[in-house]
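Colleague: quick check, what structure comes out for this input:
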Amino acid sequence: MTSKIVGWAHTKFGKLEAEDVEALIAEVTGTALSHAEVDAQDVDGVFVGVLNNGFSKQGMEGALVALNIPELTYTPAVHLENACATGSAALYAAMDFIEAGRGKIALVIGAEKMTAKPVAETGDILLSASYRKEEGDIPGGFAGVFGQIAQSYFQRYGDKSYELGLISAKNHANGVHNPYAHMQKDFGVPFCTTVSEKNPYVAAPLRRTDCSLISDGAAAIVLMHEDVAIDAARAIGFRARIQVNDILPLSRRDPTAFEGARRAWADARETAGITMGDLDFVETHDCFTMAEMIEYEAMGLAEPGKGAALIRDGYTHKDGTLPVNPSGGLKSKGHPVGATGVSQHIMACMQLMDDAGGMQIKGAETAGVFNMGGAAVANYVSILERSK
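Modeller: Just a heads-up that it's a prediction; the model follows:
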């Protein structure tokens, strides 16, 4: 891969004062360029990931970047969307741009302003990532979709509610050390594994602590062609980057097996020439704790129905064999849809540069990142390593 990550910027995730997505984009653009030591006029292409789909009447988000950085006024800019994998879609498009020889430096931004809408309306907007003809009336929005997935999984493999709570507790404990996280609080195992007034069912069997947070936020990455990155202060390279899709309707596939994700991981491992044992940690898409558990199986860490053993045995804990979501994941960090994929890659870069503070996995050299759109419909896997 000829593209290198050489700089980044990240807002705190949460219910932010920023008026709109334009303001969020402005918060990270200049900071990312400064971190990369790149002048705006040297950027050859801008790639902006925002879901929107009703969060704002303002579209054409690619053009918003130049409003804060006038030097980018005449720079080609595009807006991309691929549900919850929107950020990774923007990143991969920028890599395609560089690797096709169309430019040497690209700016990637992921952003979303979600908290200005009522929760019910937000839920309906997010259902655009489902097959509405069949799934559009599921109660509880996307939580309801994953609630049904969890029900199917439990019917086949037994009740794993306790282990889902362990995943939530793990990720919240990790998120305490993430300065960008929406929820920096360790809730503990008893709270996360128990249904209570403060932790009710959202879409049974999923409790509130099983669901990621509705958040605002933005993140940005600067990419360089490897020829230019020679002089960069830092460089993170891709040993693999794979996208695999799956059929959209859940009725046409096994909802308890993320087959597209499994294929993406298998292709990424083959491309990178590694096994899962060669990874030092993984940042994965835990929009719901049920998703993380099934993703363990899609990674090849466990046979179908056996993912619960990994969290029960501490395998995916920060001090375990393969730490998963040392950043706290979407569960603690939050899930501003367009920003998520970019954020996940930044969290991995911070680890690989030994710059992750309290999140740091000692000696981390190789990382896996998994970002998905919809219920494992658009599946992106990156294998990252430090190049400089």
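
Colleague: okay, CA-based contacts and neighbour counts for the rest of this
Modeller: Noted.

Colleague: count the neighbours of A120 for me.
Modeller: 10 (other C-alpha atoms under 10 Å).

Colleague: and it, how far from K331?
Modeller: Distance, A120 to K331, by C-alpha to C-alpha, to the nearest Å: 19 Å.

Colleague: do the same with G165
Modeller: G165 is 11 Å from K331, by C-alpha to C-alpha.

Colleague: comparing those two, which residue is more hemmed in?
Modeller: K331 (30 against 25).

Colleague: let's verify the more buried one: helix, strand, or coil?
Modeller: With DSSP: H, G, I helix; E, B strand; the rest coil as the basis, K331 sits in helix.

Colleague: surely it meets N171?
Modeller: Yes: using C-alpha atoms under 8 Å, K331 is in contact with N171, at 6.5 Å.

Colleague: how close does the closest residue to E135 other than its chain neighbours get to F238?
Modeller: Of all residues beyond its chain neighbours, the one nearest E135 is V145 (7.5 Å), with distances taken as C-alpha to C-alpha, 6 or more residues apart in numbering. The spacing between V145 and F238, counted by C-alpha to C-alpha, is 33 Å.

Colleague: ok, the two, which is more surrounded?
Modeller: Neighbours were counted for V145 and for F238 using other C-alpha under 10 Å; V145 has more, 23 against 19.

Colleague: distance of that one from E134?
Modeller: In terms of C-alpha to C-alpha, V145 sits 11 Å off from E134.

Colleague: also this sequence, please, to line up against the first:
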Amino acid sequence: MFGGWVAQGRERLPAGCRKERQPIRLDIFSSISELSFTQSLIQMLESTPEKQKITIREVAAAAGVTMTTVSSALHARGRVSEEQRLRIQRIARELGYQPKVAAQMLRARTTSQIGLILPMDANTHEGLDGHATPILLNFVRACESRGLRYHVEFFSPNQPFSPPVQVSGGMVDGLLVGGYVGKPLEEWLNASGCKWVSVDEPADYCVVSASDEGMYRAVERLAALGHRRLAYTGGPLHYHSQKAAYDGFLRAVRDFGMDLSGEGRVVHFDDVSRPSLLQKASEWAAEVLRQPAPPTAVLCHDLVHSRGIAYRVMKMGLSIPEDLSIIAVGPATVAERDLPCMSTIQVNFQSLVENAMSLLEGAMRGKKNLRKVVRVTPELVMRQTVARPRPA
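Modeller: Okay, here's the model as predicted:
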């Protein structure tokens, strides 16, 4: 089932309603406890800076590069490094420059609006610690920097399928889909003729996080510190990121001679509510850590798993990271929310969304030889939950 809201400049309209001024609907973030995120989103949506006409020449001068380099960075073409591209786009945003691609798309299309569909089930923790929040935040930023209006809809993959209003109603000219969409929606979108790009799930056009590389590097770091006995927690393997991360983990276990022996060392939890998932992870840790030769490190494909495990470690009178090192997949805002601050494999959501927007723009312009699949490497960030194992 779908529901959403429309952002047009500084006017937000609930889908299907008359055009009249409305307060921001924060109820869609009711499960998000991060006040900083809410404040950032409000400030971004309600700020009204007076922007003067900025030319590409002024952006080039401020960035210290040629106009050709600026054009390549803003239009996602040419040989410009990822770091340079993001820097130039940041400078352009700060100056208030509107890339020409936005004007071209506005003239060529009928609604001048880009859509985002986010899978979010009220019964899970996806909106809090998963992909939905950072994808949404970076999508809004990307649209604002391009001078594009946008429409956002949420849906639950666990509910009976119904077509997204923004596409079936002709409200958008292109679409990003942030996460697992399921076959019914994918088939419907392909049949609709709407250009769309998937964020972090496979599709004809998609930008995915190289979760396998991130997990491989995490195991490699643990091996270098002297760890040999590992454990792993993940989610349902029908999600691309879950499957890719687990494949990377198994490949690293083989390459570095790690030990997974012991009952239940690898577990894949179902999609459940946050409290249930915390409890499941805690109970799993209690069983695994009581084994005669328990793991010295665990890799989690979810920060909720890691919090449940950390709670159980402390309840058992053990210490992190002295008795158990933990590395989890998740954003810095969540990893640094509580002590100990979790070491993480951090998905680069800004790069994911920027690449997805560039890919969508190319598809909508009918660009030939368009790269259909883009992989973005995550970052391994060490904080307070990784150390060498205790001597045997």
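
Colleague: care to give me the TM-score?
Modeller: TM-score of the superposed chains, computed with TM-score structural alignment, normalised by the length of structure 1, equals 0.31; 208 aligned residues with a C-alpha RMSD of 7.2 Å.

Colleague: which strands and helices sit next to the host helix or strand of I345 of structure 2?
Modeller: In this structure, I345 of structure 2 is located in strand 343-346 according to DSSP states H and E. Judged by 3 or more C-alpha pairs under 8 Å, 6 or more residues apart in numbering; DSSP states H and E, strand 343-346 of structure 2 is in contact with helix 211-225, strand 325-329, helix 332-335, strand 379-381.

Colleague: pick the most buried one from the ones you listed.
Modeller: The highest average neighbour count among those, using mean count of other C-alpha atoms under 10 Å, belongs to strand 325-329 at a mean of 28.

Colleague: and it, what other elements does it pack with?
Modeller: strand 297-300, helix 303-315, strand 343-346.

Colleague: so can I have JSON lines of the ones you listed showing mean neighbour count and distance to S241 of structure 2?
Modeller: What follows is those, written out as JSON lines (neighbours: other C-alpha atoms under 10 Å; distance: least, C-alpha to C-alpha, whole Å):
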{"stretch": "strand 297-300", "mean neighbour count": "26", "distance to S241 of structure 2": "12"}
{"stretch": "helix 303-315", "mean neighbour count": "21", "distance to S241 of structure 2": "14"}
{"stretch": "strand 343-346", "mean neighbour count": "26", "distance to S241 of structure 2": "12"}
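
Colleague: would you reformat these as JSON lines and include distance to A286 of structure 2?
Modeller: Output for those, formatted as JSON lines (distance: least, C-alpha to C-alpha, whole Å):
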{"stretch": "strand 297-300", "distance to A286 of structure 2": "13"}
{"stretch": "helix 303-315", "distance to A286 of structure 2": "6"}
{"stretch": "strand 343-346", "distance to A286 of structure 2": "21"}
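
Colleague: V167 of structure 2: which of those is closest?
Modeller: strand 343-346 (31.6 Å; C-alpha to C-alpha).

Colleague: follow the chain on from the closest one and name the next helix or strand.
Modeller: Downstream of strand 343-346 of structure 2 (by DSSP H and E), the next one is helix 349-364.

Colleague: remind me what the next helix or strand after that following helix packs against, helices and strands.
Modeller: The C-terminal neighbour of helix 349-364 of structure 2 among helices and strands, as given by DSSP H and E, is strand 373-376. For strand 373-376 of structure 2, the packing partners by 3+ C-alpha pairs under 8 Å, 6+ apart come out as strand 206-209, helix 349-364.

Colleague: against T366 of structure 1, how distant is the closest residue to I236 of structure 1 other than its chain neighbours?
Modeller: Distance criterion C-alpha to C-alpha, 6+ apart; nearest residue to I236 of structure 1, sequence neighbours excluded, is R386 at 4.5 Å. According to C-alpha to C-alpha, R386 of structure 1 stands 7 Å off from T366 of structure 1.

Colleague: shared neighbours of the two, anything?
Modeller: Counting by C-alpha atoms under 8 Å, 6 or more residues apart in numbering, the shared contacts of R386 of structure 1 and T366 are L352.

Colleague: what's the helix or strand for V78 of structure 1?
Modeller: For V78 of structure 1, the element it lies in under DSSP H and E is strand 77-80.

Colleague: oh sorry, the question was meant for Y162 of structure 1
Modeller: Going by DSSP H and E, Y162 of structure 1 is part of helix 161-175.

Colleague: following the chain past that helix, name the next helix or strand.
Modeller: For helix 161-175 of structure 1, the following helix or strand on the C-terminal side (DSSP H and E) is helix 189-192.

Colleague: against which helices or strands is the next helix or strand after that following helix packed?
Modeller: As assigned by DSSP H and E, the chain's next helix or strand after helix 189-192 of structure 1 is strand 201-203. Judged by 3+ C-alpha pairs under 8 Å, 6+ apart, strand 201-203 of structure 1 is in contact with helix 141-157.

Colleague: now the helix it packs on: buried residues?
Modeller: 141-151, 153-154 (16 or more other C-alpha atoms under 10 Å).

Colleague: got those as a markdown table, with distance to I98 of structure 1 columns?
Modeller: Below are the buried residues of helix 141-157 of structure 1 laid out as a markdown table (distance: C-alpha to C-alpha, whole Å):
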| residue | distance to I98 of structure 1 |
| --- | --- |
| G141 | 38 |
| F142 | 35 |
| A143 | 37 |
| G144 | 40 |
| V145 | 37 |
| F146 | 37 |
| G147 | 40 |
| Q148 | 41 |
| I149 | 39 |
| A150 | 40 |
| Q151 | 44 |
| Y153 | 42 |
| F154 | 45 |
